[in-house]
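Participant: need coordinates for the following:
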Amino acid sequence: MSSSEQAPVNPKESSDSDNTTHFGFQTVEKHEKESKVAGVFHSVAQQYDIMNDLMSFGLHRLCKRFTIDASGVRPGNTVLDLAGGTGDLTARFSKLVGREGKVILADINSSMLNVGRDKLRDQGLVQNIEYVQANAQYLPFEDNTFDIITIAFGLRNVTDKEMALRSMHRVLKPGGRLLVLEFSKPEYPLLDKAGKFFSFNVLPKIGKLVVNDSESYQYLAESIQMHPDQETLKAMMEEAGFEQTTYTNLTGGVVALHKGYKF
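Facilitator: Model (predicted):
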């Protein structure tokens, strides 16, 4: 059976024990996943933006723009751009919240955070942005801090997604909202098949050519398949305490934007 034909297990099913989780299609100890994911993003950080454009044909930018528009951000808001990487969302939020607002770009990976900080500073965005290296499962912020939290293409890399969602809920203000932009389950079988073919047969080759690293992009392809589908993630958000939870399929469900409120 080729890699593109592997049937991933349901990510909501129990692993062999409470101490194991998934790193792509591999079952690993939970304490191992964080270091393995760190290795992936240390490897790809410098070419991350280029690879995103190549592997999405630039569509990730439209999805992020849709997320910004759906956030309802206003001047003076405090925003957490979690797993914010190279700062695409932070750059736009910084301009929208204005001088009275604040945006925190947070990422667990120091290489990604450094690339994001350098890029934003090169754009002259310095007045209302802070940078924090943080694990989504243990957010180092006080309760009821943020008006908006976004996590774009990052939740699937978190070791314990349920814990991370509870942590996000804790640091949101009452009336605040979480937006999760992530790969999801395509609505059409042919689109699903084409996506798997691209992910497993083309994406690692692009990774090898551009960053001399096919293994990291093999993991990223596998992580997409292991991520919960739309309804499962919606239920997970509700279990974490979010209300009025909805999702919008983008690009035929290849990507979905989930939104939930804290009341």
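Participant: alpha carbons only for contacts and neighbour counts from here, please
Facilitator: OK.
Participant: what are the contacting residues of the longest strand along the chain?
Facilitator: Taking DSSP state E as the criterion, the chain has its longest strand at strand 172-183. By C-alpha atoms under 8 Å, 6 or more residues apart in numbering, the surrounding residues in contact with strand 172-183 are 63-64, 67, 71, 143-156, 168-169, 224, 227, 253-263.
Participant: next structured bit after it?
Facilitator: helix 189-197 (DSSP states H and E).
Participant: what about residue 178, distance to residue 164?
Facilitator: Applying C-alpha to C-alpha, to the nearest Å, the value for residue 178 to residue 164 is 12 Å.
Participant: neighbour-wise, which of the two wins?
Facilitator: Ranked by neighbour count (other C-alpha atoms under 10 Å), residue 178 and residue 164 place residue 178 first, with 25 against 19.
Participant: list the buried residues of stretch 49-56.
Facilitator: 49, 51, 54-55 (16 or more other C-alpha atoms under 10 Å).
Participant: what's the closest of those residues to residue 40?
Facilitator: Using C-alpha to C-alpha, residue 51 comes nearest to residue 40 of those, at 13.2 Å.
Participant: before we move on, back to that, in helices, which of the contacts of strand 172-183 fall?
Facilitator: Mapping the contacts of strand 172-183 onto helices (DSSP state H) picks out 63-64, 67, 71, 168-169, 224.
Participant: distance to residue 79 and neighbour count for those residues - can I get that in TSV?
Facilitator: As requested, these are arranged in TSV below (distance: C-alpha to C-alpha, whole Å; neighbours: other C-alpha atoms under 10 Å):
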residue	distance to residue 79	neighbour count
63	18	19
64	15	18
67	13	21
71	10	19
168	12	30
169	13	26
224	26	22
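Participant: just send those residues back as CSV, with distance to residue 85 too.
Facilitator: Listed next are the ones in helices among the contacts of strand 172-183 as CSV, based on distance: C-alpha to C-alpha, whole Å:
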residue, distance to residue 85
63, 16
64, 13
67, 16
71, 19
168, 17
169, 21
224, 18
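Participant: tell me the one of those nearest residue 33?
Facilitator: Of the ones in helices among the contacts of strand 172-183, the one sitting nearest to residue 33 (C-alpha to C-alpha) turns out to be residue 224, at 15.4 Å.
Participant: spatially nearest residue to that closest one, not counting backbone neighbours?
Facilitator: residue 183 (6.1 Å; C-alpha to C-alpha, 6 or more residues apart in numbering).
Participant: one more to line up against the first:
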Amino acid sequence: MSETVSFGYQDIDAAEKAGRVGEIFSNVAAKYDIMNDAMSGGMHRLWKDRFVRRVKPQPGEAILDMAGGTGDIAFRMAAHGASVTVSDINQEMLDVGIERALERGIDGLVWSRQNAEELSYSRGTFDAYTIAFGIRNVTHIAKALAEAHRVLNYGGRFYCLEFSTTEWPGFKEAYDLYSHKLVPQLGKAIAGDEDSYRYLIESIRRFPDMPSFEAMIREAGFENTRVEPIMGGLVAIHSGWKV
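Facilitator: Got it, this is the predicted structure:
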């Protein structure tokens, strides 16, 4: 029997997921950053600032920003002098990031189309690996985590920013109503794409909870793992070290 994986609330053949997710991000690439502001009320900017503070990028460090798409995380890390490679499986997302970098006069970034499950880089290439709001869209999360571990130097660090499940009483119910009812309508109004944003919300609900995902990071070989919930776990920063 063929392997099935989640695609929003559906279960589909694993071989289909990368293509279907790729189609979604091709559809939303042009309006991706505008929609992030609309969906989060601009709060995604604060979450990303906090994330990069935890990463602590240093001048000259080699950092791989996976699923880096439109460059939001990479721009912040490059401002600290890090040498950042921005990778994404979707070329349209990378194209938006390259255009944004040109508009801002940001150079020195490396842009590379990569599959998180099968990176082309050699073992021990990077000092840090970051992925923000991307790992839940990977077909085989365990493979992506194993690849992150492989391409890091010993002493290298892994940081992941991802949606999770808020544990604040009352807020969870309100957020569920907002995300399932209003976010797809925002997608329709702003990006002309209701279905893609319905999938993105459903993919959050199918993603492992904080303890389960931390366990997956440990199983990939990382030590000293940590979870930092934001807004009660609506968003979480996961980290680990290759030692």
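Participant: quantify their similarity with the TM-score.
Facilitator: Once superposed, chain against chain, the TM-score is 0.98 (TM-score structural alignment, normalised by the length of the second structure); 243 aligned residues with a C-alpha RMSD of 1.0 Å.
Participant: picking up where we left off before, identify the residue of the second structure aligned to the residue nearest to residue 224 of the first structure.
Facilitator: Residue pairing (TM-score structural alignment): residue 183 of the first structure is matched to residue 163 of the second structure.
Participant: for that match, give its distance to residue 74 of the second structure.
Facilitator: Applying C-alpha to C-alpha, the value for residue 163 of the second structure to residue 74 of the second structure is 19 Å.
Participant: for residue 20 of the first structure, what are its contacts?
Facilitator: 27-30 are the contacts of residue 20 of the first structure under C-alpha under 8 Å, 6+ apart.
Participant: residue in the second structure paired with it?
Facilitator: So residue 20 of the first structure corresponds to residue 4, using TM-score structural alignment.
Participant: separation between its match and residue 121 of the second structure?
Facilitator: 28 Å.
Participant: re earlier: of the buried residues of stretch 49-56 of the first structure, which is the nearest to residue 96 of the first structure?
Facilitator: residue 49 (22.2 Å).
Participant: average distance between the strand or helix carrying that closest one and the second structure?
Facilitator: Here residue 49 of the first structure sits within helix 48-56, counting by DSSP H and E. Superposed on the second structure, helix 48-56 of the first structure shows a mean distance to its aligned partners of 0.3 Å (mean C-alpha distance after the TM-score superposition for the first structure).
Participant: that helix corresponds to what range in the second structure?
Facilitator: Against the second structure, helix 48-56 of the first structure falls on residues 32-40 (TM-score structural alignment).
Participant: got the contact list for the matching stretch?
Facilitator: Residues contacting stretch 32-40 of the second structure (C-alpha under 8 Å, 6+ apart): 42-44, 70, 183, 186-187, 190-191.
Participant: with stretch 101-121 of the first structure instead?
Facilitator: So stretch 101-121 of the first structure is contacted by 38, 41-42, 45-46, 75-87, 90-91, 93-94, 97, 126, 128-136 (C-alpha under 8 Å, 6+ apart).
Participant: how about a cut-off of 7 Å?
Facilitator: Applying C-alpha atoms under 7 Å, 6 or more residues apart in numbering, the external contacts of stretch 101-121 of the first structure come out as 38, 41-42, 45-46, 75-87, 90-91, 93-94, 128-135.
Participant: same check on stretch 158-166 of the first structure?
Facilitator: So stretch 158-166 of the first structure is in contact with 30, 33-34, 136-137, 155, 236-237, 240, going by C-alpha under 7 Å, 6+ apart.
Participant: one more time with 6 Å, if that's ok
Facilitator: With C-alpha atoms under 6 Å, 6 or more residues apart in numbering as the contact definition, stretch 158-166 of the first structure has outside contacts at 136-137, 240.
Participant: now these in CSV, with distance to residue 121 of the first structure, neighbour count and secondary structure?
Facilitator: Formatted as CSV, the contacts of stretch 158-166 of the first structure follow (distance: C-alpha to C-alpha, whole Å; neighbours: other C-alpha atoms under 10 Å; DSSP: H, G, I helix; E, B strand; the rest coil):
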residue, distance to residue 121 of the first structure, neighbour count, secondary structure
136, 24, 25, helix
137, 28, 17, helix
240, 35, 20, coil
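Participant: mind checking the SS state of residue 84 of the second structure?
Facilitator: Residue 84 of the second structure falls in the strand class when you classify it by DSSP: H, G, I helix; E, B strand; the rest coil.
Participant: if I look at the alignment partner in the first structure of it, how far off is residue 185 of the first structure?
Facilitator: Alignment note (TM-score structural alignment): residue 84 of the second structure maps to residue 103 of the first structure. Distance, residue 103 of the first structure to residue 185 of the first structure, using C-alpha to C-alpha: 30 Å.
Participant: more neighbours: the two, which one.
Facilitator: residue 103 (28 against 22).
Participant: can you tell me the closest non-neighbouring residue to the match of residue 20 of the first structure?
Facilitator: residue 13 (4.4 Å).
Participant: contact partners for the corresponding residue of the first structure for residue 186 of the second structure?
Facilitator: Counting by TM-score structural alignment, residue 186 of the second structure lines up with residue 206 in the first structure. With contacts defined as C-alpha under 6 Å, 6+ apart, residue 206 of the first structure has no neighbours.
Participant: and what of the one 10 residues further on?
Facilitator: For residue 216 of the first structure, the contacting residues are residue 40, by C-alpha under 6 Å, 6+ apart.
Participant: now swap in the one 3 residues further on and tell me
Facilitator: Under the criterion of C-alpha under 6 Å, 6+ apart, the contact partners of residue 219 of the first structure comprise residue 24.
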